[in-house]
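# Got a sequence here, can you build the structure:
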Amino acid sequence: MRLKPFCIAIWIISWWLWPVHIFAQPMELSLADYDRLLRATYAAAQRGDLLELQTLAAELTAINQVRMPDGQTAHVDHRWLAEALAPSAPDTSAIAARLGALIDALPPSTAVVTDALKHWEAVLNEPPFNRDQSESWFTHFLDWLLDGLADLLPDLPDMPVTPTPGDPSWITPVAWGILAITALLFGGLIFFWARNMRRALRPVVGIAESGVEAEPVTFSQAQRMAEAARRAGDRRNAVRYLYLAALLWLDEQKLLSFQRELTNREYLSRLRDQPPLYTQLTPIIATFEAVWYGLQTIEEQAFRAYEQQVTTLIGQTGTKYEATA
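All right, here's what the predicted structure looks like:
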């Protein structure tokens, strides 16, 4: 009976220490998944969605380690996020700025590139790119003909290295036949090459004649194409055209030179001396990369928040901007 209180005390101590042992175990996440979680939390902070932000913050706070592409692990600590969300009215702008800095500090991940390559692979497997690579009847015919000519070559008579001018005796009927067949093959190859080139160019001509708009070169064109994509339910292209509209607007206002060969990070680096503009363009680029390169689905509410970010940027950097939505 004296052992009973002792056993109860051991059970109580074990009951209290067991959760500590469980939660002390490090929670690991891959770099690609960690990057997606950071960007989702960043987008929620930008929208001011406290409910989603608190949910995602709980996931981030539970992470202790991040697995790098080379197999090494890096320790992370997001207790600051829980502390920032503790007040009744947390500063979501400051949280978003700190999350954005974390995203910029991340090492490059291959997840976005891999997803983009899969997307392009799916596109290239559709017409007109997925042309049948199997050998045609003409290729089989050429193989058969060349094999036959190879069988005839050992039977050709010896020809003098320097033929006598005016003496055609060295040109045998077999040689004439080979020359004629070679000329026919050469002509046939030119014919089929020209026909294939005509087929390849036909879709391009059709697109040019159908009046389809090319890439926008002005702010108004990008704005119009974004509105058309949104009405068609294509929010992914609408996000891209809105981003182009923002860049073209800044170019027209002489605030940022628009050059298609520049990357998104290069655009941001050119705005380091303009902190307000840098802060406004950063979440726009983050959403665009997640939707366009990361192939993430953007819901209507998130799209409207993104559209409002572009509207605010344009409204604060030039004349009054009237949203098309």
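# make it CA atoms for all contacts and neighbour counts henceforth
OK.
# Now do Glu300 against Arg236, distance only.
11 Å (Cα to Cα, to the nearest Å).
# Tell me which of those two has more neighbours.
The residue with more neighbours, out of Glu300 and Arg236, is Arg236; 20 against 12, by other Cα atoms under 10 Å.
# can you tell me the helix or strand for the more buried one?
Here Arg236, judged by DSSP states H and E, is contained in helix 235-252.
# ok, Ala97 - how many residues close by?
17.
# Just list the residues touching it, thanks.
Residues near Ala97 by Cα atoms under 8 Å, 6 or more residues apart in numbering: Thr279.
# Can you say which helix or strand has it in it?
Using DSSP H and E, Ala97 sits in helix 92-105.
# Proceed likewise with the subsequent sequence, for comparison:
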Amino acid sequence: MKSNRRQMLQLALIGAGLGVSSLGASGVWAAGEGRGEKLFRRPGLAFDTSVALTVVGRDEQEAEAALDAGFSEIRRLERIVGLSTPGSDIRRLNAEGRLENPDPAMLDMLAVAEEVHRASGGAFDVTVQPLWIFYDAFARRGLWPTNEEAAPARALIGQKGLRFGAEAVSFEKPGMGITLNSLTHGYAADRVAKVFCDLGVRRAFVDTGEMEALGRAPHDRTWTAALKHPRQPDAMLGTAPLTGAMATAGDYAYTWSADYSRNHILDPRTGFSPASLATVVVIAQRAVVADALSTAVMVMGPIDGAKLLQKFDAEAYGITKAGKVWATPGFPREHLA
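Below you'll find the model as predicted:
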């Protein structure tokens, strides 16, 4: 069993060919200052991964206030949808089967989940959590269940059995549960970006596990994303400009087998991990949508995944398990294989 959530996507804040000063948590490069501008960067931990918020500006007090507000929003979301956060709303929902008066943030994510679920023909389904827990319990003991042993957990999957609205979120069957991990990081990026905009921040880079860029990098350059190889820890696939939101999903992030064939991404229709792609990077206008689509495309594979991306005006770049490159026509590949 191997957890390596941040091995794929490293963000290089190199927009203007700036001098790189450090590689911080989550692989975000902090570049040097230029023309009176400063990069105010604050790393941290949230949602079981490293995060980092970066603001471009001149006034330190204003930048620090924005970073404080950004991290406050992240902590708020952890209390709502953090699966590993004690007492979080989602943990109470999964334990009790019903959550009264859900926070609007949870309802927002569930609405996106429903949209992608329908658009993907059920390939994206947030009710896979009981099966994930079941598999993980076996893997921690160095074992793997038979299909017959896993059948009861598989029977709990089905987003049609999830009910949600302003009054409550509930499950149709006892024992059901949800994970919003394929939406949470992207949703957090969107929310922090909005917090920044509300405070008058126009140039920033948000890394909450998924990425979102605001405005331009120093020296009026584009923020640039460096894509790390899913199988070679020290190798890069290349770089891509980022002007919106970017999210990644990969079989390496949490795996139960040395060959990555058993991993945290599960096809809700079969109960098994998909066999086509090793990793996918999605660019979309909203990070929460990019986040959900990256998981859905991993499940659906290149052909059906490309059709799904068209419905959301999104682009993707991926590597198959055989090591071949796959990309949609609009993904910026100038500096990629």
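# TM between them?
Here the superposed chains carry a TM-score of 0.21, computed using TM-score structural alignment, normalised by the length of the first structure; 106 aligned residues with a Cα RMSD of 5.9 Å.
# List the buried residues of the helix or strand encompassing Gly315 of the first structure.
In this assignment (DSSP H and E), Gly315 of the first structure forms part of helix 300-316. Buried residues in helix 300-316 of the first structure, counted by 16 or more other Cα atoms under 10 Å: Phe303, Tyr306, Glu307, Gln309, Val310, Thr311, Leu313, Ile314.
# Between helix 235-252 and the helix or strand in which Pro276 of the first structure is found, find me the angle.
Applying DSSP H and E as the criterion places Pro276 of the first structure in helix 275-288. Interaxial angle of helix 275-288 of the first structure relative to helix 235-252 (axes from the mean of the first three to the mean of the last three Cα atoms, to 10 degrees): 160 degrees.
# Not counting helix 275-288 of the first structure itself, show me its contacts.
39, 43, 46, 97, 100, 239-240, 243, 264, 268, 271-272, 306, 309-310, 313.
# what are the ranges of the helices in the second structure?
Listed in chain order, the helices of the second structure (DSSP state H) span 60-81, 89-96, 104-119, 129-139, 147-154, 181-198, 287-300, 302-311.
# Could you tell me the angle between the helix holding Ala97 of the first structure and helix 275-288?
Here helix 92-105 of the first structure runs at an angle of 70 degrees relative to helix 275-288 (the same axes, to 10 degrees).
# which is the next helix or strand following helix 92-105 of the first structure?
Downstream of helix 92-105 of the first structure (by DSSP H and E), the next one is helix 111-124.
# which other helices and strands contact the helix or strand following that next one?
Under the assignment DSSP H and E, the closest C-terminal helix or strand after helix 111-124 of the first structure is helix 137-152. Contact partners of helix 137-152 of the first structure among helices and strands, from 3 or more Cα pairs under 8 Å, 6 or more residues apart in numbering; DSSP states H and E: none.
# circling back to that earlier point, right, so of the helices of the second structure, which gets closest to Gly238 of the second structure?
helix 287-300 (18.7 Å; Cα to Cα).
# and Ala189 of the second structure, how far is that from Ala296 of the second structure?
19 Å.
# list the buried ones in the helix holding Ala97 of the first structure?
Thr92, Ile95, Ala96, Ala97, Leu99, Gly100, Ile103.
# Just to check, Ser182 of the second structure is in contact with Asp291?
Yes: taking Cα atoms under 8 Å as the definition, Ser182 of the second structure is a contact partner of Asp291 at 5.8 Å.
# Please say which of those two ends up with more neighbours.
Between Ser182 of the second structure and Asp291, counted using other Cα under 10 Å, the more crowded position is Asp291 (29 against 26).
# which residues sit in contact with that one?
Neighbouring residues of Asp291 of the second structure by Cα under 8 Å, 6+ apart: Ser182, Leu183, His185, Gly186, Glu210, Met246, Ala247, Thr248, Ala249, Val282.
# 10 Å instead?
Counting by Cα atoms under 10 Å, 6 or more residues apart in numbering, Asp291 of the second structure touches 181-187, 209-211, 245-249, 281-284.
# and if you look at Val195 of the second structure?
Val195 of the second structure neighbours (Cα under 10 Å, 6+ apart): Ala66, Leu67, Ala69, Gly70, Phe71, Ser72, Glu73, Ala189, Val201.
# How about the third one: what's its closest non-neighbour residue?
I take that to be Ala69 of the second structure. Val195 (7.0 Å; Cα to Cα, 6 or more residues apart in numbering).
# For Asp291 of the second structure, see how far away that neighbour is.
Taking Cα to Cα as the criterion, Val195 of the second structure is separated from Asp291 of the second structure by 19 Å.
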